[in-house]
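Colleague: okay, here's the prediction I keep looking at, along with the sequence it came from:
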Amino acid sequence: MSFVLALSTIKVKINNMKNIGIIVDNDFNNDIRVKREADILKQKGFNVVVLCFAFDNKEYDLIPGLTIHRIKMKKKIKDILFFLFNRLPLYELLWKKEVRRFVQKYTIDVVHVHDLYMSKAVHVAIKPLDKKIPIILDLHENFPYAVQSYNWTKGTLRRWVSKPQAWIKKEAEYLSYASKWIVLSASFREELLQRYSFIHENDIFFFPNVINFREFEQYNINPSLKRTKRVTLMYFGGVAERRGIFEALQVFEKGLENNLNIDLLIIGPIDKADKTKFLNIIHQPNLKNNINYIPWIDISELVSYMHISDIFLSPLIKNKQHESGVANKIFQYMYGAKPIIVSDCKPQQELIESCNCGLSYSTQEEFLDCITTLIEDEVLRRELGANGFKKLYEKYDNKEYENILLALYN
């Protein structure tokens, strides 16, 4: 009798878990951070429902344990509406309508909304409802400064239409619609606490872009991929000027001029505005035989490409956006167990130095010195790479960050 009672009690607890509504304005499946958070909540018994886009009639893989409600739209239309965000409120009106339907259909208890610019539409959508629904705002970046670095906001006409500078004034308003906040780094958390008195210390948490360990551990190395006879530098991620790719190419060219025995592997999509410049550079006669560019790979292939590489690069341009957190790829690189060379953006520099898993630089000359040092010292490469892999598990493969996320829902 007690056994049956215990079982029924467990069932009641599971059935009474909160319905978490995750709202993100992308197609979800390729968003590593959002998927990881959803997975943690799902594993703890929460009912997780996602509201996101479905672009260009694309078919998406089902994700067990998640209910995903998709808004069908052409990606180009979405980009146009977002471009007009500060001139015509069509994007917010769209999301206001969809969020209200979503919240009512799935009887959502807590909304976990991703990115600053989404908070007002969500707030306006749920405010008239009888049920009080808290908003947790997940800041993937320092958006008011990040948006000013995007190519689609550059140029006189584009800047006038998109008004990226308006986000500096809007930040306080859009933050205020939430009751709790998540950021990427401790330093960005402190910055927001100092800037806004309505954010209280117990309501803002930092949750880093750490990999899904169990997922990465299932990926197998592809034996058909062969390493070259030269030392291979690897860059993974979006290919854009703001991410430092052109600086990396300049330093790589200097390295070849200095007779360094190196190749460069670049994997990732190119920003449209940088495409012509990038392709022209990598096809120069003095570079093309030493550069391998791959526009896209599935994340499951990343471990194979890291396996055939020797040194990983994160040459982010130093700015307020890149000072707000550590990119996904740093943690992915650490899993690859090779040394990492990073620019002096504070969060990634501090991580690399605290884990003793790579080198950092402030100038192009120092960048080249880092490459030269690691090329000439294979023992140091192995040591730094091993440190990164070890520290990744020691510092991040534990319940600490899961508990931080779960505490938001108590």
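Modeller: Right, received. Where do you want to start?
Colleague: from now on I want contacts and neighbour counts done on CA atoms only, so please keep to that.
Modeller: Noted.
Colleague: contacts for stretch 321-336?
Modeller: 141-143, 145-146, 183-185, 187-188, 208-211, 236-237, 303, 306-307, 312, 314, 316, 340, 345-348, 357, 385, 388-389, 392 (CA atoms under 8 Å, 6 or more residues apart in numbering).
Colleague: let's see that with 6 Å instead.
Modeller: With CA atoms under 6 Å, 6 or more residues apart in numbering as the test, stretch 321-336 has contacts from 142, 145-146, 184-185, 188, 209-210, 306, 345-348, 388-389.
Colleague: alongside the first one, take a look at this:
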Amino acid sequence: MRIGVILDKEITKDQRVLNEIKILESHGHEIHVLCPDLLNIGLSGNIGNIKIRRFKMSNRQREILFGIVNRFPLYNWIWQKQVRHFIAATRVEALHTHDLYMAKPVYMGNRKYHLPITLDLHENFPAAIQSYTWATTFPKSLLVVPKRWEKLEKKYLEYADNIVVLCHSFQEELKQKYSSLAKKRFVIYPNVPDVEELLQYDPLSITIPKQDFIMFYFGAIGVRRGLISCFEALKNLTPNYPDIKLLLIGPIDKGDRELFKSYMEDPRIREQIIYYKWKDLSEFPAFARQSAIGLSPLIKNPQHDSGIANKVYQYMLFETPVLVSDCTPQLELIEETGAGMVFRNEDVEDLIEKIIYLYQHPEERKHMGENGKKAVLEKYNSVEVGNALNAIY
């Protein structure tokens, strides 16, 4: 089948979408991608057999137009036009679009063609946008109107024929919330890794003393990710455990930069923090192998109860025991696999207790790491879960 993948971000920067495309290609489908040219890469091109069509739009334009879409729907109008042209030019037979807010423009652009639409939910978007500092801070909140997405969610979900979610509990939540979705086809596709790709990367030399106990966090950094608890825990741990270090790799949310700067420059823990704004995914295995534990300390909320971040499965693949907060999907994964430990989100004392336990029990850490790798190789990888995704088509 000829499938049109529609994404409002740069395709080469979205690992989840690339993994899904690879799975669909492996089942014999022809993939065409429509996305904006946010990075000035060029309006057309290929990645292997994937045919990519981009249209002119800068990242700044996207941020502004998307931010005001609930007041001035120009962003949707632009996308409707692009979707119509895309379908006509590529003659795709089905559409697979990503993120809740893309459902309406894709549906409207598809009205003439009546192609089946798959809506791929990367998160619980109405909950997510209400946790973003940039969206909820006055006066931007007046333009963004984050709470309006709660009212739009049902309508946008109904635009789709198939709905892809990250976990079973989020699927059931949506079905219970909206009885009209009972006849929709749901597919569960977690943020699992492409094992073949990750295992091809060779370990690299990295400048982390092997004697240090490294707590590793990889990905976007912000208050909503629960990292404030990690900083507070580090303050308490450092006097007695000076070899415990916090390794952070990822960009800091714009609205949280000043707060994080104050923690990262705090003289009590400054020497205990290792920070890189960005590292390529190819370097992840080296950092994971040098780390004692992998962190996912998310604050529990409806957004974070909608799925598990890809970093958790990536830690597990490289035998790094995980320490996660008690967001439902994370808790269920650890209970099932024995790949690490769970602490009560935002409970600094409980986090400290779990860190000390893992610090003092290296053999248990080793066993947890082995459990995690086994679970990813046998179940939580793109090949195994990809069969459900392919079943849509």
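Modeller: Here it is on my side, so go on. Please read all numbers here as calculations on a predicted model, not as lab measurements.
Colleague: before we move on, the earlier item: so which of the contacts of stretch 321-336 of the first structure sit within helices?
Modeller: Counted as lying in helices by DSSP state H, out of the contacts of stretch 321-336 of the first structure, are 145-146, 188, 306, 346-348, 388-389.
Colleague: who wins for neighbours among these?
Modeller: residue 388 (28 neighbours; other CA atoms under 10 Å).
Colleague: check contacts around that residue.
Modeller: 334, 357.
Colleague: closest to residue 218 of the first structure among the contacts of stretch 321-336 of the first structure?
Modeller: Of all the contacts of stretch 321-336 of the first structure, residue 218 of the first structure sits closest to residue 306, with 15.1 Å by CA to CA.
Colleague: now the aligned residue in the second structure for the closest one: how far from residue 157 of the second structure?
Modeller: Counting by TM-score structural alignment, residue 306 of the first structure lines up with residue 288 in the second structure. Separation of residue 288 of the second structure from residue 157 of the second structure (CA to CA, to the nearest Å): 37 Å.
Colleague: check residue 194 of the second structure too.
Modeller: 28 Å.
Colleague: in the first structure, which spans are strands?
Modeller: 19-23, 47-55, 67-73, 110-114, 135-138, 180-183, 204-206, 231-236, 262-267, 291-294, 311-314, 340-343, 358-361 (DSSP state E).
Colleague: residue 11 of the first structure: which of these is closest?
Modeller: Proximity of those to residue 11 of the first structure was assessed by CA to CA; the nearest stretch is strand 47-55, lying at 13.4 Å.
Colleague: list the buried ones in that closest one?
Modeller: 47-55 (16 or more other CA atoms under 10 Å).
Colleague: and of those, the nearest to residue 405 of the first structure?
Modeller: Nearest to residue 405 of the first structure out of those is residue 48 (CA to CA; 13.8 Å).
Colleague: counterpart of the closest one in the second structure?
Modeller: Checking TM-score structural alignment: residue 48 of the first structure goes with residue 31.
Colleague: repeat that for residue 172 of the first structure.
Modeller: Aligned partner of residue 172 of the first structure by TM-score structural alignment: residue 154.
Colleague: please report how far its match lies from residue 80 of the second structure.
Modeller: In terms of CA to CA, residue 154 of the second structure sits 20 Å off from residue 80 of the second structure.
Colleague: looking at these two, which is more packed in?
Modeller: Using other CA under 10 Å, the more surrounded residue of residue 154 of the second structure and residue 80 is residue 80, with 21 against 16.
Colleague: what about the equivalent of residue 69 of the first structure over in the second structure, how many residues nearby?
Modeller: Applying TM-score structural alignment, one finds that residue 69 of the first structure aligns to residue 53 in the second structure. By other CA under 10 Å, 21 other residues sit near residue 53 of the second structure.
Colleague: now residue 135 of the second structure. Nearest residue, chain neighbours left out?
Modeller: residue 141 (5.3 Å; CA to CA, 6 or more residues apart in numbering).
Colleague: quick check: the one you found touching residue 134?
Modeller: No. Contact criterion CA atoms under 6 Å: residue 141 of the second structure and residue 134 do not qualify, at 7.9 Å.
Colleague: pretty sure the match of residue 48 of the first structure contacts residue 3?
Modeller: Yes. Residue 31 of the second structure is within contact range of residue 3, at 5.1 Å (criterion: CA under 6 Å).
Colleague: so who does the match of residue 48 of the first structure touch?
Modeller: Applying CA under 6 Å, 6+ apart, the residues near residue 31 of the second structure are 2-3, 50.
Colleague: contacting residues for the counterpart of residue 181 of the second structure in the first structure?
Modeller: Superposed on the first structure with TM-score structural alignment, residue 181 of the second structure falls opposite residue 199. By CA under 6 Å, 6+ apart, the residues touching residue 199 of the first structure are residue 193.
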